[in-house]
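K.L.:
Okay, structure incoming, though there's no sequence with it:
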């Protein structure tokens, strides 16, 4: 089969001679991938900021069709249309039972890769895999894109809002205008925020943020951004901030724009920041967040919202590629020519 692999910073390619994975464990399934995508977090190793092993398989978001099922899997069967989260929650450990399947104590971390391929082997499939009603061919192209966001970015954006305890009537600041930040705007609206201030310097992302429910755009950064938000909130600050970037500047700004007692929902993958906790202490600002519990959110909240047309997160995909165009897909995101790059692997 064909599969995306990492070569060196700035370079990915397709290996045409990768063996199709086999179901080895009783709680595994083999999935024929219909669509995958490039994640903003992939850019950290693509740009050489984070190390990655030469020849390692790429990708951690996909939708597809079940091809083979392990003997212990009863929740899906061959031919089912499924969402494959980047998390592999077991469903019964203490973390999963508490609603944090992104931190599953039995998750196979080595399996969180290889989704940018024609087939993927998925562990802990009996609980973590999410079945979509009907067949993929029953849905529109836009629907399929929205389902794909549920494998990561929409769930991660929702985790930012849930961690920040966004509630009805809140004023929320969203740090980051990538796919996760834009999905954070959707999530804040879903949870009833009255005012959503999106931090964005890019016109195409600003327009999508407004379409998703943002009420205000702030293009400034750092202290200028803080001053503007404080002026917009009459000196009080926001009720919640969603940190969807992962840099020190983003986290520092998020803490400073909050009112006393607010919470920063942090889902941006940390990159070398040195958090000044005194900012949090003197303002009584909380800091929560981490890896999203994808299956928990998707099954209970997000999949129903996509199915009934309440949300349309698939609009974050602004460029489309085939698997053999994987280099172009990464380049488009690296150059900010795409908000999120879609990889069409097989036809529905």
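P.N.:
Received the coordinates, thanks. Being a predicted model, the structure only gives us computed values, none of them experimental. Numbering: from 1, shown residues only.

K.L.:
contacts, neighbours, all on C-alpha from now
P.N.:
OK.

K.L.:
now the spatially most central residue of the chain: how far from residue 266?
P.N.:
Using CA atoms, centre = their mean, the residue of the chain that lies closest to the mean C-alpha position is residue 153, 1.8 Å off. Residue 153 sits 13 Å away from residue 266 when distances are taken as CA to CA, to the nearest Å.

K.L.:
put this beside the first:
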């Protein structure tokens, strides 16, 4: 299969790589429909994080389930799924408290910028849509893999509720996700703080609906 491999800061290549195989009965393998570049991918690309050896990259993804392990019950082959950037069982005390990224059995999902991806702890990590989405919806669903969840968590942690005034500091992908989350949670007034004039104009023009960029 084709996969994106980072060799060094500023050196990312699309190469042939082995197709992933399931290594546990709780795994699933998906055929990647869409993946994107997260801001944290850029830490390695820019040299903020060291790259000791060539490695796959990417952790924001949606796809079609190809195969599931014997213990997987929440998704099945053929379903369109949204996956989290951190694999979690969704059953441990941390997950039940709403901290899935701190799951006691958490595993980092990496290598999503490839044709196929092995997803650990599939029952807790993958969420299937009711039916295959229209193509134009896929970029929006892709944000749910990471960036939208980050913005939503921020709004929930800030206890935004009906009638609230929410202030969102920053107008990047996470900030815009926070704006959407605050609106969905019922905030009456949302103040988005930006240092970019063009973004401020866009926020003002689209105050009732936001088109999310990838993180």
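P.N.:
Perfect, I can see it now. Quantities reported herein were computed from a predicted structural model and do not represent experimental measurements.

K.L.:
which residue in structure 2 lines up with the residue nearest to the centre of structure 1?
P.N.:
In structure 2, the residue matched to residue 153 of structure 1 (TM-score structural alignment) is residue 147.

K.L.:
ok, its match - contacts?
P.N.:
With contact set as CA atoms under 8 Å, 6 or more residues apart in numbering, residue 147 of structure 2 has these partners: 173-174, 177, 214-215.

K.L.:
Looking at structure 1 now, which of those residues still hold up?
P.N.:
With both residues aligned by TM-score structural alignment, their matches' CA atoms under 8 Å, the contacts of the contacts of residue 147 of structure 2 that structure 1 also has are 173-174, 177.

K.L.:
got these as JSON lines, with secondary structure columns?
P.N.:
Converted to JSON lines, these look like this (DSSP: H, G, I helix; E, B strand; the rest coil):
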{"residue": "173", "secondary structure": "helix"}
{"residue": "174", "secondary structure": "helix"}
{"residue": "177", "secondary structure": "helix"}
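
K.L.:
Tell me the one of the residues you listed nearest residue 156 of structure 2?
P.N.:
Within these, proximity to residue 156 of structure 2 (CA to CA) peaks at residue 177, which comes in at 12.1 Å.

K.L.:
isn't that closest one right up against residue 148?
P.N.:
Yes - here residue 177 of structure 2 lies in contact with residue 148, judged by CA atoms under 8 Å, at a distance of 5.1 Å.

K.L.:
Have a look at these two and say which one is more surrounded.
P.N.:
In this view residue 177 of structure 2 and residue 148 are compared by other CA atoms under 10 Å, and residue 177 has more residues nearby, 29 against 25.

K.L.:
What are the neighbouring residues in contact with the corresponding residue of structure 1 for that one?
P.N.:
Residue 177 of structure 2 is assigned residue 183 in structure 1 as its aligned equivalent, the criterion being TM-score structural alignment. With contact set as CA under 8 Å, 6+ apart, residue 183 of structure 1 has these partners: 153-154, 156-158, 313.

K.L.:
ok, those residues in structure 2: which stay?
P.N.:
Mapped onto structure 2 and checked by both residues aligned by TM-score structural alignment, their matches' CA under 8 Å, the contacts of residue 183 of structure 1 keep the contacts 153-154, 156-158.

K.L.:
any idea which of these is the one closest to residue 90 of structure 1?
P.N.:
Minimum separation from residue 90 of structure 1 among those (CA to CA) is found for residue 156, which lies at 18.8 Å.

K.L.:
For that closest one, grab the count of nearby residues.
P.N.:
Applying other CA under 10 Å, we find 30 residues neighbouring residue 156 of structure 1.

K.L.:
same deal with residue 215 of structure 2?
P.N.:
What residue 215 of structure 2 shows, counting by other CA under 10 Å, is a neighbour count of 18.

K.L.:
That one contacts residue 175, doesn't it?
P.N.:
No - judged on CA under 8 Å, residue 215 of structure 2 makes no contact with residue 175 at a distance of 10.0 Å.

K.L.:
Run through who's touching stretch 160-175 of structure 2.
P.N.:
Here stretch 160-175 of structure 2 makes contact (CA under 8 Å, 6+ apart) with 147-148, 150-151, 178-179, 182, 185-195, 199, 212-215.

K.L.:
Emit the ChimeraX select command for whichever of these are buried.
P.N.:
Paste this into ChimeraX to select the buried members of the contacts of stretch 160-175 of structure 2, with burial taken from 16 or more other CA atoms under 10 Å:
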select :147,148,150,151,178,179,182,185,187,190,192,194,212,214,215
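
K.L.:
Now, the contacts of stretch 160-175 of structure 2 that are in strands?
P.N.:
189-193 (DSSP state E).
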